[in-house]
Each structure stands twice: as structure tokens, then as C-alpha cells.
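Colleague: Model the following, please.
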Amino acid sequence: PPATTPTPTAEKPFIPGFEAALAVTGLIALAYLLRRRHG
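Modeller: Reported below is the predicted structural model:
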């Protein structure tokens, strides 16, 4: 069979709040590192 369309390999359904929490945590960590580096 011709493999023309790649099939998604085990896509796990994301938890609705997990992505938002991850983004917020990343932003806070980034701001914290930037503030520490400047003084």
C-alpha cells in the first residue's frame, strides 16, 4: 500500500487546563530569569 499520508502516532488528548498552566508557568519563569539577570 502506498504510504502517502503520514498517520499521527499516538496523539494523546490534551488536558484543557494543562496547556494554559504550562504557558503561564513558562512566562513566569522567563520573567523571573530576565529580572534576575538584570539585577
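
Colleague: drop to CA atoms for contacts and neighbour counts, all remaining ones
Modeller: Will do.

Colleague: Can you show me the helices along this structure?
Modeller: Along the chain, counting by DSSP state H, helices occupy 16-38.

Colleague: I'd like to know how many residues surround Val24.
Modeller: Neighbour count for Val24, taken as other CA atoms under 10 Å: 12.

Colleague: wait, Ile28
Modeller: The number of residues packed near Ile28 is 12, by other CA under 10 Å.

Colleague: do Arg36 as well
Modeller: Using other CA under 10 Å, Arg36 has 9 neighbouring residues.

Colleague: let's see this one next to it:
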Amino acid sequence: GDHEPGDPREAGVDHQEKTLGAAERDEEARGAWRRRFGGV
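Modeller: Just a heads-up that it's a prediction; the model follows:
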């Protein structure tokens, strides 16, 4: 198992890290949205 650029495991980890970063920013946005709109 050489690690090639297209290795699905490598891509999966990379995608997961990017998704986590987006989710963390999303949490901040959702928090602001909740304060603005009363936490529906």
C-alpha cells in the first residue's frame, strides 16, 4: 500500500478536517443566528 495522491483514506481525512473547520465556523454563525432570531 503505497500512499498515492488519490488514496481514498488520505482524501477522507483531508475532507474531514475541512468539514470540521467549516462546522466550527458554522457553530459561531448559528450562535449569532440564534441570538438574533430567538433560538427557534
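
Colleague: Quick check: TM-score for this pair?
Modeller: Scored by TM-score structural alignment, normalised by the length of the first structure, the superposition of the two chains gives a TM-score of 0.53; 26 aligned residues with a CA RMSD of 1.7 Å.

Colleague: average offset between stretch 25-35 of the first structure and the second structure?
Modeller: Averaged over the aligned pairs, stretch 25-35 of the first structure sits 0.6 Å from the second structure after superposition, using mean CA distance after the TM-score superposition for the first structure.

Colleague: Would you check the span in the second structure matched by that stretch?
Modeller: Taken onto the second structure by TM-score structural alignment, stretch 25-35 of the first structure occupies residues 19-29 there.

Colleague: Run the chain-centre distance for the matching stretch.
Modeller: Relative to its chain's centre, stretch 19-29 of the second structure lies at 6 Å (CA atoms, centre = their mean, to the nearest Å).

Colleague: Which positions in it come out as buried?
Modeller: For stretch 19-29 of the second structure, a neighbour-count test (16 or more other CA atoms under 10 Å) marks nothing as buried.

Colleague: separation between the residue nearest in space to the middle of the second structure and Arg35 of the second structure?
Modeller: For the second structure, the residue sitting closest to the mean C-alpha position, by CA atoms, centre = their mean, is Thr19 at 2.0 Å. Going from Thr19 of the second structure to Arg35 of the second structure by CA to CA, to the nearest Å gives 24 Å.

Colleague: what residue of the first structure takes the place of Arg9 of the second structure?
Modeller: Arg9 of the second structure maps onto Ile15 in the first structure, by TM-score structural alignment.

Colleague: Alright, I will stop here.
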